[in-house]
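Chemist: Any chance you can model this:
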Amino acid sequence: MDEKTLSLIQQKIGYQFTNPVLLKQAFVSPSLSAVTQNRVQNYQILEFIGDAVLGLAVVKNLASEFCHVDASGQFVSSAPEGQLSEEKSRLVKNEKLAHCSNVLEFDSYLERAHGYYLHDRKNKKGDLIESILGAVAIDSNWNMDVLSRVASELLRYDKTVKTASEELKNYCEKNGLDLPTYSFWNCGSRYDCAVSLQSVNGLFVGNGKTVEEAQNAAVESAYTYLTGQNVTKKQTVEQTGANILNSSKKSPTAVEMVNLKYIKKEIVQPNYSFAQTAENGKLFWICTLTLNNNEHQVSGKATTRKKAKQAAAKAMLDLLENSKQEEKSISSRKFPGIGLLKRAMILRKEAF
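Modeler: Here you go, the predicted model:
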């Protein structure tokens, strides 16, 4: 590999090597090491390192996008853990890495032994992304900021959710608007996403078969509204609720109703966790549903995760309804003959 090629690759990945020999090694196939009896080291050890580095860099970037430390010092996420795990898996899968490698034409730089071109399968092209990240890790002395930046640079050549959300984020920063916040929920066979823009009092909703499709649709709606291109009326919280309720001819599920309460800010973000238990030789799923402030916690048990989640959501709806009725009863006994609104205002003043 000559100096011109090395320079071109470094421009593509946005990183200048202190030791360019590492970058050369990232493009040496095992076949070449075999015919040189290992006098020339191949990319496999760098790929091993890069595989772990890629996962950590993607997690760091997702955490930067969806998570923050709140006023109480707790680390909170606007997206459920399951959705983040799915997005991470999508970003690091071999097919995506191979696509990015193709766009960057990395395969044309790979040094192979003669006659081994057809031996390199599609997934092998994805290995080059990981071997480059491994080389950057060693050269930068494991600088996480550098690795996150290079990982983003390598993965941006596919049309992804992150690219769309970054465009919206950049637009907001450029125009002095509050940054967008995201809410996600799983509605059976599809995902829904809501993008909240406090600066314009707007809530924009999208849905799709995957998390990325749902977020792309929501971001496109928000970005279209902000830029004034083919502007349609922005969705209010009430309209969002109507969309959820009317999204299917079937009655909304308990999970959808809990998500609707969250979107309408009647409750804080719901979090679901799962565990398995065995009873009389039969396996059951236990789903625990907790609101972020730990105000309420319920559980549901069933033979499948999906049914257990629905059972937990139903239990939460019942608990919220019972709490609401109890508050009305207490208010009625304490302030007989006074309207509910006035009672609530009096109780609120007493609380402070």
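Chemist: make it CA atoms for all contacts and neighbour counts henceforth
Modeler: Will do.
Chemist: Going along the chain, name the helices of the stretch 101-250 of the chain.
Modeler: In the stretch 101-250 of the chain, the segments counted as helices under DSSP state H, counting those that start in this stretch are 122-139, 144-155, 161-174, 211-227, 237-246.
Chemist: Tell me which of these is the most buried.
Modeler: With neighbours defined as mean count of other Cα atoms under 10 Å, the helices of the stretch 101-250 of the chain peak in mean count at helix 122-139, which reaches a mean of 24.
Chemist: where's Ile286, which helix or strand?
Modeler: Assigned by DSSP states H and E, Ile286 falls within strand 282-291.
Chemist: Same list, the helices of the stretch 101-250 of the chain, but as JSON lines with distance to Ser108 please.
Modeler: Below are the helices of the stretch 101-250 of the chain laid out as JSON lines (distance: least, Cα to Cα, whole Å):
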{"stretch": "helix 122-139", "distance to Ser108": "10"}
{"stretch": "helix 144-155", "distance to Ser108": "16"}
{"stretch": "helix 161-174", "distance to Ser108": "26"}
{"stretch": "helix 211-227", "distance to Ser108": "31"}
{"stretch": "helix 237-246", "distance to Ser108": "49"}
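Chemist: Which of the ones you listed sits closest to Lys282?
Modeler: helix 211-227 (32.6 Å; Cα to Cα).
Chemist: Output the contacting helices and strands for that closest one.
Modeler: Counting contacts by 3 or more Cα pairs under 8 Å, 6 or more residues apart in numbering; DSSP states H and E, helix 211-227 packs against helix 81-92, helix 161-174, strand 190-197, strand 202-208.
Chemist: how about 10 Å then?
Modeler: For helix 211-227, the packing partners by 3 or more Cα pairs under 10 Å, 6 or more residues apart in numbering; DSSP states H and E come out as helix 81-92, helix 161-174, strand 181-187, strand 190-197, strand 202-208.
Chemist: what about the residue lying closest to Val69 once chain neighbours are set aside, distance to Gly202?
Modeler: Using Cα to Cα, 6 or more residues apart in numbering and skipping residues adjacent in sequence, the residue nearest Val69 is Phe75, 4.4 Å away. To Gly202, Phe75 is 25 Å away according to Cα to Cα, to the nearest Å.
Chemist: Second input sequence below; structure requested for side-by-side comparison:
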Amino acid sequence: MSRNAGRADRSGLEAALGHSFTRGDLLGTALTHISGIQGYNARAQSYQRLEFLGDRVLGLAVSAMLYGEFPQATEGELSRRLADLVRRESCAEVAAQWDVGPYLRLGPGEVQSGGRGRQAILGDVCEAIIGAVFIDGGFEAASALIRRFWEPRMLSPRRALQDPKTALQEWAQAKGKPTPVYSETERSGPAHAPRFTVTVAIEGWQPADGLGSSKRLAEQAAAEAFMSREGFGPPPPAEGTEP
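Modeler: The predicted structure follows:
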């Protein structure tokens, strides 16, 4: 698809969204990066205002979904789930699912530097499109769009909602136990590639060990080992990777 064709014919994008715009100018604005506008009023003609609105609409719609889907969840858990679902990376993934790249209106410099696939731009455009749908069809239309693409992510999170140390600490607190204590028990390997062994202890429970290329990773691994043994918590990532 040529750049000009992408501006003129957005029916493919509308089909992906599941929303046919009555005001095509709204979708056009939602797809316009500030680099694609010339003149003193460029910001007002770019997607920035729609992005601002769409961010709030997304937060409200996802919050309502979470509230209904997880009736036993605490405010803290709901907040963590919300943060994961509305983060820029999640929005960029949805925008990529819509394949918005060919439709973006970018300046030559942004095009040459790979702007059509840049996560920051895709995340912003995703929110701008939600804002455009809200203005064009109301909250019901925007909420339907959000549910269609965010509900599967809500039901099957792509990331652990918490890092293992935080999850273990909250578990201990819920049982009335002191904060877990982490102790370095062994360090091996050369100075440029050390290996750490850390033990985590909670009063009244058997300690657990973790191994990692840094103390932080070893602590995370120890928390994961403890939770795995006790049968709760997120699945562990591959050894030596950041959670």
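Chemist: what's the TM-score for these two chains?
Modeler: TM-score for the superposed pair, counting by TM-score structural alignment, normalised by the length of the second structure: 0.57. Supporting figures: 162 aligned residues with a Cα RMSD of 3.2 Å.
Chemist: circling back: how near is the residue nearest to Val69 of the first structure to Thr163 of the first structure?
Modeler: In terms of Cα to Cα, Phe75 of the first structure sits 24 Å off from Thr163 of the first structure.
Chemist: Repeat that for Ala311 of the first structure.
Modeler: 36 Å.
Chemist: do the same with Asn143 of the first structure
Modeler: 23 Å.
Chemist: next one: Gln41 of the first structure
Modeler: 36 Å.
Chemist: Then Asn19 of the first structure?
Modeler: From Asn19 of the first structure across to Thr163 of the first structure, the span is 31 Å (Cα to Cα).
Chemist: Equivalent analysis for Lys309 of the first structure, please.
Modeler: Distance, Lys309 of the first structure to Thr163 of the first structure, using Cα to Cα: 31 Å.
Chemist: ok, now Lys60 of the first structure?
Modeler: Using Cα to Cα, Lys60 of the first structure is found at 16 Å from Thr163 of the first structure.
Chemist: on that earlier part again, among the helices and strands packed on helix 211-227 of the first structure, which comes closest to Glu256 of the first structure?
Modeler: Of all those, it is strand 181-187 that lies closest to Glu256 of the first structure, at 6.4 Å by Cα to Cα.
Chemist: I'd like the distance from that closest one to the chain centre, please.
Modeler: 10 Å (Cα atoms, centre = their mean, to the nearest Å).
Chemist: name the helices or strands packed onto that strand?
Modeler: In this structure, strand 181-187 of the first structure packs against helix 44-66, strand 75-77, helix 81-92, strand 190-197, strand 202-208, helix 211-227, helix 254-263, with contacts taken as 3+ Cα pairs under 10 Å, 6+ apart.
Chemist: and those as TSV, adding distance to Glu350 of the first structure?
Modeler: As requested, these are exported to TSV (distance: least, Cα to Cα, whole Å):
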stretch	distance to Glu350 of the first structure
helix 44-66	36
strand 75-77	30
helix 81-92	38
strand 190-197	32
strand 202-208	33
helix 211-227	40
helix 254-263	26
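Chemist: Lys342 of the first structure: which of the ones you listed is closest?
Modeler: Smallest distance to Lys342 of the first structure across those (Cα to Cα): 23.3 Å, for helix 254-263.
Chemist: and the angle for that closest one with strand 190-197?
Modeler: 0 degrees (axes from the mean of the first three to the mean of the last three Cα atoms, to 10 degrees).
Chemist: relative to strand 181-187, how tilted is the helix or strand following helix 254-263 of the first structure?
Modeler: Note on helix 254-263 of the first structure: by DSSP H and E, the next helix or strand toward the C-terminus is strand 270-279. If you take the same axes, to 10 degrees, strand 270-279 of the first structure sits at 40 degrees to strand 181-187.
Chemist: how about strand 270-279 of the first structure: buried residues?
Modeler: 270, 272 (16 or more other Cα atoms under 10 Å).
Chemist: Could you name the helices and strands sitting against that strand?
Modeler: Going by 3+ Cα pairs under 10 Å, 6+ apart, strand 270-279 of the first structure lies up against helix 81-92, helix 254-263, strand 282-291, strand 297-302, helix 305-334.
Chemist: got TSV for the ones you listed, with distance to Leu340 of the first structure and mean neighbour count too?
Modeler: Below are those laid out as TSV (distance: least, Cα to Cα, whole Å; neighbours: other Cα atoms under 10 Å):
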stretch	distance to Leu340 of the first structure	mean neighbour count
helix 81-92	38	16
helix 254-263	21	20
strand 282-291	26	19
strand 297-302	27	20
helix 305-334	8	16
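Chemist: Reformat these as JSON lines; add distance to Ser189 of the first structure.
Modeler: What follows is these, written out as JSON lines (distance: least, Cα to Cα, whole Å):
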{"stretch": "helix 81-92", "distance to Ser189 of the first structure": "14"}
{"stretch": "helix 254-263", "distance to Ser189 of the first structure": "12"}
{"stretch": "strand 282-291", "distance to Ser189 of the first structure": "19"}
{"stretch": "strand 297-302", "distance to Ser189 of the first structure": "19"}
{"stretch": "helix 305-334", "distance to Ser189 of the first structure": "11"}
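Chemist: Out of the ones you listed, which is closest to Glu153 of the first structure?
Modeler: Nearest to Glu153 of the first structure, of these and by Cα to Cα, is helix 81-92 at 12.6 Å.
Chemist: So what touches that closest one?
Modeler: For helix 81-92 of the first structure, contacts defined as Cα atoms under 10 Å, 6 or more residues apart in numbering pick out 51, 54-56, 58-59, 61-63, 66, 77-78, 96-97, 126, 129-130, 155, 158, 160-162, 184-186, 191, 210-212, 271-273.
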